[in-house]
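**Q** next come a sequence and a model predicted from it.
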Amino acid sequence: MAHAGERWPIGDQPARGASLRSDRGQADRDDQEGRLGARRPLAGTWDRGRRRAGRSGAGSSERDEVILAAVLRVHLLYLWQHRRVLHLRRPRRFSEWVQHRKLFDRDPRLPLLTDKVAVKALVASALGDDWVIPTLWHGRVLPARPPAPLPLVIKARHGCGQIAFARTPAEWDAARAQASGWSQTRYGRWLDEWAYAGVTPGLLVERYLGDGDTLPVDYKLFVFGGRVAFVQVHLHRATAHRWIVMDRDWVRASPPTHDPDPSRPATLDRMIAGAERLARDHVFLRIDCYEVDGRPLFGEATVYPGSGLLPVVPASLDRQMGSLWRQAREELGF
């Protein structure tokens, strides 16, 4: 369930007619700066990539080609999705820092965090077994019969957005067919999400946490430099999926909509403390949690939210998160 909505925007949809003039003005200035300096970020990034890959020894030209292809791909995808030039040499927005991480951050801790089976041991060690949703089964091919009583959740261990719910035998059969291709492919290559490359492809099965067709609220905590700054609240994920961003003090950070502010979860303080413990010494992580039967549960850790290719609403929130990312890097000595 932690994957539902993974590829949705960071903020929520602005109310119809809501004024975002100040954001648009800043966005126009940013876009103008990007157009004027469009060649410089790519050139600077490519030069650094060449130095990292090395210019001597067998295979250097092949490495250069791989680096250049990745840089071009990231720039073009960002331009296509956001309709603005990517500032890769000096990222200013959250969405730009995600692109920077994809190309340059090779922190060896990241693959473990993206492995949805292996990360549970890390969470249990840091926070305790009661935070972890038990894995009932994992492997490459789902068995013909459910490994535990229905209802169940089926996920890919090596990707995101790959999830199926089995509440009945017919849904289990459908999930087997749907998941059959998940474990046959490597996730993240086409979006240059390096951390997924080393995760063993496979599937896992967990107990279903919902009530009938209703899924639990998904709380996605954005942690910069070990401190939670925002919580993205995902509502009605199975029917009318929408989301609202609150700050850590539970003040709305995204634009007004027809939805009232979501209720503050009773376990928010525990969620924040747990997320900050897991993300300690990291520049940025997103820690997803649920509140079930009065206690917090860990869902997943995300290192590339939305691959940085989806809009952050309002634009000022994108810049605010980008500033927090930069500050975290400076504080951690990057």
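**A** Right, received. Where do you want to start?

**Q** going forward, measure contacts between C-alpha atoms and count neighbours the same way
**A** Fine.

**Q** which residues sit in contact with the nearest residue to Arg242 once chain neighbours are set aside?
**A** Spatially, and ignoring its direct neighbours in sequence, Arg242 is nearest to Leu235 (5.4 Å; Cα to Cα, 6 or more residues apart in numbering). Counting by Cα atoms under 8 Å, 6 or more residues apart in numbering, Leu235 touches 217-218, 241-243.

**Q** state the distance from Leu235 to Tyr219.
**A** 9 Å (Cα to Cα, to the nearest Å).

**Q** need the overlap of contacts for those two.
**A** Joint contacts of Leu235 and Tyr219 (Cα under 8 Å, 6+ apart) do not exist.

**Q** heading C-terminal from the longest helix seen in the chain, find the next helix or strand.
**A** Longest helix in the chain, counting residues (DSSP state H): helix 60-82. Using DSSP states H and E, the helix or strand that follows helix 60-82 in sequence is helix 94-104.

**Q** which stretches in the stretch 101-250 of the chain count as strands?
**A** 135-139, 152-156, 163-166, 203-207, 218-224, 227-235, 242-247 (DSSP state E, counting those that start in this stretch).

**Q** identify whichever of the ones you listed lies nearest to Pro41.
**A** strand 218-224 (24.4 Å; Cα to Cα).

**Q** mind giving me the packing neighbours of that closest one?
**A** Where contact means 3 or more Cα pairs under 8 Å, 6 or more residues apart in numbering; DSSP states H and E, strand 218-224 is packed against strand 227-235, helix 268-278, strand 284-292, helix 315-331.

**Q** got these as JSON lines, with distance to Glu33 columns?
**A** Shown next, in JSON lines, are the helices and strands packed on strand 218-224 (distance: least, Cα to Cα, whole Å):
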{"stretch": "strand 227-235", "distance to Glu33": "28"}
{"stretch": "helix 268-278", "distance to Glu33": "35"}
{"stretch": "strand 284-292", "distance to Glu33": "26"}
{"stretch": "helix 315-331", "distance to Glu33": "15"}
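
**Q** which of the ones you listed sits closest to Trp182?
**A** Taking the helices and strands packed on strand 218-224 one by one with Cα to Cα, strand 284-292 is closest: 21.9 Å.

**Q** list the contacts of the helix or strand following that closest one.
**A** Downstream of strand 284-292, the first helix or strand assigned by DSSP H and E is strand 295-302. Outside of strand 295-302, the residues within contact range by Cα under 8 Å, 6+ apart are 1-2, 113-114, 116, 123, 130-133, 267, 270-271, 285-291.

**Q** next up, a second structure to put side by side with the first:
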Amino acid sequence: MKYLDRALLAAVTLWCWIRYLPITLRTLRRTHRLPCAGLPVTGNDKFFWRKIFDHDPRFTIVSDKLACKEWVAARVPGLSIASVLWKGADPRGIPDTLLRRNAVFKANHGCGTNHLIHQGHCDRGYIEQLGFQWMSQTHGRRHHEWGYFGIPRQLFLEEMIAPNTGGPDELKIYTFGSRVVRLIHISGRFRDMRANVWNFDPSGEPIRSVERAAVAPPSPTQPLPPSIDDALTIARKLGQEFDHVRVDLLWDSERLWFGELTLYNQAGHFPGRLGTHKDSPLTQHWTVLDSSFFQRELSGWRHWYRHALQRQHT
């Protein structure tokens, strides 16, 4: 049986490379190795595998910046969530009164579609141009981020959190089921941005790392927010439904706010050794056996492939 399993896993890997050649080549250029798609080993392999095989319907909900608000509110009722001031498909419908206040202009179906409006300082023509541009884009196609594909596109205007403080602190919390493994704490995003990496010991206590985050240099004296225990509890609550998700929370110096849930970190990539080595904690704590692929009905070769993959992990 083990020889048949190996042959099937190798065949699946080859099929993935050929069938998804564009993202295979992008992965090769980014990581300098071909993804082991049939039997994912590293964190980056698992992202590649998720894109092709794990089409969990919840992925579309949590990737939708509007639908995700309701999904999170149902699970963590006490968590502050930024109010939606307006939503629609045509940016020309945004009331002028809303553009004269602190707000954030966003699209619900993409990444990097955030435009800050401080005290009404904006060019309405530019806002409308930006909105039409976002509505014309299908986010996720380039890197095959499946969760974005089925989102009904909308634009929306959202209240701005902590507009007069340089922006709220951000907590990017990497969860694997209910386990928290890594945290990036970003402060001063709109002034003097700093980012600290924190890892977690077996007991779940955060430990400051000397590693530099990709987004900004560290601040050796910056502590975690006083509400960090609550933030970790929230992250575990939201993360427990998935094999892996990054939970982004905001801290405005008084309370925690929901940010977003991220299924494809950096379009499906962990930087450096985190994504390419078997001993990375992000690799070791991520088991695809906890994904929805192993919980739904399958037919044809995928059914036999799932059994072969299960046997390799037992």
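**A** Thanks, I have the structure now. Here the structure is a predicted model, which means the values were calculated and not measured.

**Q** so for Ala43 of structure 1, which of the helices and strands packed on strand 218-224 of structure 1 sits nearest?
**A** Of all these, helix 315-331 comes closest under Cα to Cα, at 21.4 Å.

**Q** nearest to Gly34 of structure 1 among the helices and strands packed on strand 218-224 of structure 1 would be which one?
**A** helix 315-331 (14.6 Å).

**Q** who are the packing partners of the closest one?
**A** Short answer (3+ Cα pairs under 8 Å, 6+ apart): helix 315-331 of structure 1 packs on helix 21-36, helix 94-104, strand 218-224.

**Q** out of those, which is the most enclosed?
**A** strand 218-224 (a mean of 27; mean count of other Cα atoms under 10 Å).

**Q** between the helices and strands packed on helix 315-331 of structure 1, which one is closest to Ser254 of structure 1.
**A** Across these, closest to Ser254 of structure 1 is helix 21-36 (Cα to Cα), at 12.4 Å.

**Q** can you name the element that comes right after that closest one?
**A** Heading C-terminal from helix 21-36 of structure 1 (DSSP H and E), you reach helix 39-53.

**Q** what are the buried residues along stretch 25-38 of structure 2?
**A** For stretch 25-38 of structure 2, the neighbour count (16 or more other Cα atoms under 10 Å) marks 25, 27, 31, 34-38 as buried.

**Q** let me fix that: stretch 192-209 of structure 2
**A** So stretch 192-209 of structure 2, judged by 16+ other Cα under 10 Å, has buried residues 193-200, 206, 209.

**Q** stretch 217-227 of structure 2 now?
**A** Here stretch 217-227 of structure 2 shows 218-219, 224-225 as buried, counting by 16+ other Cα under 10 Å.

**Q** which residue in structure 1 aligns with Tyr3 of structure 2?
**A** For Tyr3 of structure 2, the aligned position in structure 1 is a gap, per TM-score structural alignment.

**Q** could you look up the SS state of Tyr3 of structure 2?
**A** helix (DSSP: H, G, I helix; E, B strand; the rest coil).

**Q** quick check: the gap between it and Gln312 of structure 2.
**A** 11 Å.

**Q** so between these two, which is more surrounded?
**A** Neighbours per residue (other Cα atoms under 10 Å) separate Tyr3 of structure 2 from Gln312, with Gln312 holding more: 13 against 8.

**Q** let's have the buried residues of stretch 25-38 of structure 2 in CSV, adding distance to Leu183 of structure 2.
**A** As requested, the buried residues of stretch 25-38 of structure 2 are exported to CSV (distance: Cα to Cα, whole Å):
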residue, distance to Leu183 of structure 2
Leu25, 30
Thr27, 24
Thr31, 22
Leu34, 28
Pro35, 26
Cys36, 27
Ala37, 27
Gly38, 29
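
**Q** of all those, which comes closest to Gly88 of structure 2?
**A** Closest to Gly88 of structure 2, out of all of these and judged by Cα to Cα, is Thr27, at 35.3 Å.

**Q** hang on, the earlier thing: closest to Thr168 of structure 1 out of the helices and strands packed on strand 218-224 of structure 1?
**A** strand 284-292 (22.1 Å).

**Q** and that closest one, which residues are buried?
**A** For strand 284-292 of structure 1, using 16+ other Cα under 10 Å, the buried residues are 284-291.

**Q** just stretch 51-71 of structure 2 next, same as before
**A** In stretch 51-71 of structure 2, counting by 16+ other Cα under 10 Å, buried: 51-52, 54, 56, 59-66, 68-69.

**Q** what does stretch 147-164 of structure 1 give?
**A** 150-160, 162-164.

**Q** kindly report the same for stretch 199-219 of structure 1.
**A** For stretch 199-219 of structure 1, by 16+ other Cα under 10 Å, it's 199-210, 215-219.

**Q** end-to-end on that stretch?
**A** Note: stretch 199-219 of structure 1 ends 25 Å apart using Cα to Cα.

**Q** and Val141 of structure 1, which of the helices and strands packed on strand 218-224 of structure 1 is closest to it?
**A** strand 284-292 (26.4 Å).

**Q** contacting residues for the aligned partner of Met271 of structure 1 in structure 2?
**A** Counting by TM-score structural alignment, Met271 of structure 1 lines up with Ala231 in structure 2. Taking Cα under 8 Å, 6+ apart, we find Ala231 of structure 2 in contact with 249, 256.

**Q** distance of Ala231 of structure 2 from Phe156 of structure 2?
**A** Distance from Ala231 of structure 2 to Phe156 of structure 2, by Cα to Cα: 26 Å.
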